[in-house]
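Enquirer: Predicted model, plus sequence, below.
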Amino acid sequence: MLQYDQLPPGSSLIDAELPDLSGQPVRLSAFGEPFLAVMFICNHCPYVKGSIEEIVALARKFQGQVAFVGINSNDFERYPEDAPEVMRTFAQTHGFNFPYLLDEAQQVARAYKALRTPEVFVFDQARKLRYHGRVNDTPKDPTTVTDHTLQRVLEALLQGQEPPVTEADAIGCTIKWKPGHEPTVRIAST
């Protein structure tokens, strides 16, 4: 069975500085909100398209309490629908109220051991990882969602409680890696 390494719960925020849609650098550690949701998303993935309204609504609902940051790490040379100019259109079309950053070198996705879009990493006040995983249980089809996982996690954390789950497998497209940047795979014993 193939397995990929994952960032374990309790891990510290992996800081990075990436350009936003206007080319201005944004540092992950610069956000002052008590919680930080680092999301690996892109423009073309049907799972992102199916859950983006929920993501934007959560960013609005928790504004001032949770900083949301979207990161596109896809190889836009091979997938031009994820190019920066399309990122701008996608963000405008969906009313992004959070930064959408470009990880052109894919170093941030590799550091976070991210594999999918959408995939979320939630950090607390001490910038320790409290949740890693999906937005909801059926991100491709918002009409069939029965578990708004990210919302439940954020509500619990904001009430000073432990999150109901710390990990929930991200459901979505694989990150489109540049040749040679693919994540390390290991064979797990059964």
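Expert: Sure thing, it's come through.
Enquirer: going forward, measure contacts and count neighbours with C-alpha atoms only.
Expert: OK.
Enquirer: how close does residue 14 get to residue 38?
Expert: 10 Å (CA to CA, to the nearest Å).
Enquirer: Out of the two, name the residue with the larger neighbour count.
Expert: residue 38 (20 against 13; other CA atoms under 10 Å).
Enquirer: Name the SS class of the more buried one, please.
Expert: With DSSP: H, G, I helix; E, B strand; the rest coil as the basis, residue 38 sits in strand.
Enquirer: List the residues that contact the spatially most central residue of the chain.
Expert: The centre of the chain sits closest to residue 39, judged by CA atoms, centre = their mean, with a distance of 1.5 Å. Residue 39 sits next to 68-71, 118-121 when contact means CA atoms under 8 Å, 6 or more residues apart in numbering.
Enquirer: cool, residue 20 as well?
Expert: Contacts for residue 20 were tallied using CA under 8 Å, 6+ apart; they are 26, 99-102.
Enquirer: quick one: which of the contacts of residue 39 sit in strands?
Expert: Assigned to strands by DSSP state E, the following of the contacts of residue 39 qualify: 68-71, 119-121.
Enquirer: next one: the lengthiest helix in the chain to chain centre, how far?
Expert: If you go by DSSP state H, the chain has its longest helix at helix 46-61. Remark: helix 46-61 is offset 11 Å from the chain centroid, using CA atoms, centre = their mean, to the nearest Å.
Enquirer: Likewise for stretch 107-126?
Expert: 6 Å.
Enquirer: Over to stretch 25-44?
Expert: 8 Å.
Enquirer: Can you mark which positions in it are buried?
Expert: Applying a neighbour-count criterion of 16 or more other CA atoms under 10 Å, one finds 26, 28, 34-44 buried in stretch 25-44.
Enquirer: also this one, for the comparison:
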Amino acid sequence: MRTSSFLITALFSGIFATFSAAGEYNKVLKIGDKAPSFTPLPGTDGKSHSLEEWKDKKALVIFFTCNSCPTAEDYEDRVIRFTKKYSSRSVGVVAFCVNKIADDSMEKMKEKAEKKKFPFVYLRDDSQKIAKDFGASYTPEFFLLDQDRKVVYMGAFDDKNTEAEAKVNYLELATEALLKGDKIEKAETLARGCMIRYIRKRD
């Protein structure tokens, strides 16, 4: 009887530990986790970039996007304005594309970056490892990191895909709180957009 009780307790403890290891919506990370690092990855600017490049920034926004998602496209101007607004306040912004379809190729990424005059670095990861490490599921999906590069916010940019209808800018509120040393009231939200096109490995 004692053995059975022990096994049941151990089983539920293991299940609880599995679920508590991730966030409310993110299956990999939770708020307060150290953000995954990344080795040099190619950018649309013709250079390679690694996480160390932003080591002096007070905050860093990592987000996953692509060229082929209408929702991601709808957010481009909002992210451009955010980047320009916070660049003087020691906040870095880095975008990643991991989709492997033709519309999301490096060539197309370069065309997009040039057309929109992206003020942030736009990187490509053919291995898709960085997106998996962050537990990213959507384009766009945002992660705000503090100076210790711990995750302090993750999820959607704001509360509505249509900019005219958006009333709450989650990312901006979190960034302001972080820079002021205040508590981030809404630290995790559900990202929205197109699903990241992960390559499935067949047995």
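Expert: Looks like it came in fine. Everything quoted here is computed from the prediction, not taken from an experiment.
Enquirer: re the thing from before, would you mind finding the match for the residue nearest to the centre of structure 1 in structure 2?
Expert: Matched by TM-score structural alignment, residue 39 of structure 1 corresponds to residue 63 in structure 2.
Enquirer: go on, residue 177 of structure 1?
Expert: So residue 177 of structure 1 corresponds to residue 198, using TM-score structural alignment.
Enquirer: Which secondary structure state does that match sit in?
Expert: Going by three-state DSSP: residue 198 of structure 2 is coil.
Enquirer: so what's it up against?
Expert: 98-99, 128.
Enquirer: re the thing from before, give me the mean deviation of the longest helix of structure 1 from structure 2.
Expert: Comparison of helix 46-61 of structure 1 with structure 2 after fitting gives an average deviation of 0.7 Å (mean CA distance after the TM-score superposition for structure 1).
Enquirer: Can you tell me what sits against that helix?
Expert: Residues from elsewhere that reach helix 46-61 of structure 1 (CA under 8 Å, 6+ apart): 41-43, 66-68, 94-98, 117-118, 135-136, 139-142, 151, 171-173.
Enquirer: Please check these and keep the buried ones.
Expert: Of the contacts of helix 46-61 of structure 1, these count as buried by 16+ other CA under 10 Å: 41-43, 66-68, 96-98, 117-118, 135-136, 139-140, 142, 151, 171-173.
Enquirer: follow-up on the earlier one: quick check: of the contacts of residue 39 of structure 1, which has the highest neighbour count?
Expert: Going by other CA under 10 Å, residue 118 tops the contacts of residue 39 of structure 1 with 33 neighbours.
Enquirer: Could you report the separation of that one from residue 30 of structure 1?
Expert: 23 Å.
Enquirer: Could you look up the SS state of residue 3 of structure 2?
Expert: Using three-state DSSP, the secondary structure recorded for residue 3 of structure 2 is helix.
Enquirer: What count of nearby residues applies to it?
Expert: Around residue 3 of structure 2 sit 8 other residues, with neighbours defined as other CA under 10 Å.
Enquirer: Residue 30 of structure 2 too?
Expert: Residue 30 of structure 2: 24 neighbours (other CA under 10 Å).
Enquirer: That one is in contact with residue 151, isn't it?
Expert: Yes: with contacts defined as CA atoms under 8 Å, residue 30 of structure 2 counts as touching residue 151 at a distance of 7.5 Å.
Enquirer: Residue in structure 2 paired with residue 7 of structure 1?
Expert: Checking TM-score structural alignment: residue 7 of structure 1 goes with residue 29.
Enquirer: can you count the residues close to that match?
Expert: Using other CA under 10 Å, residue 29 of structure 2 is surrounded by 22 other residues.
Enquirer: didn't it look like it was pressed against residue 134?
Expert: Yes: with contacts counted by CA under 8 Å, residue 29 of structure 2 reaches residue 134, the gap being 6.5 Å.
Enquirer: any idea which helix or strand carries residue 154 of structure 1?
Expert: helix 149-158 (DSSP states H and E).
Enquirer: which residue numbers in structure 2 go with that helix?
Expert: Residue span in structure 2 matched to helix 149-158 of structure 1, by TM-score structural alignment: 170-179.
Enquirer: Structure 2: strands as residue ranges?
Expert: 41-42, 48-49, 59-64, 91-97, 121-124, 138-139, 141-145, 151-155, 194-195.
Enquirer: average distance between the second one and structure 1?
Expert: Superposing on structure 1 places strand 48-49 of structure 2 at an average distance of 1.1 Å from its equivalents, by mean CA distance after the TM-score superposition for structure 1.
Enquirer: which residues of structure 1 does that strand align to?
Expert: Under the criterion TM-score structural alignment, strand 48-49 of structure 2 matches residues 25-26.
Enquirer: outside of the matching stretch, which residues touch it?
Expert: 17-20, 101.
Enquirer: can you count the residues close to residue 104 of structure 2?
Expert: 20.
Enquirer: Now check structure 1 for the residue matching it.
Expert: Using TM-score structural alignment, residue 104 of structure 2 sits opposite residue 82 in structure 1.
Enquirer: Many thanks, I have nothing further to ask.
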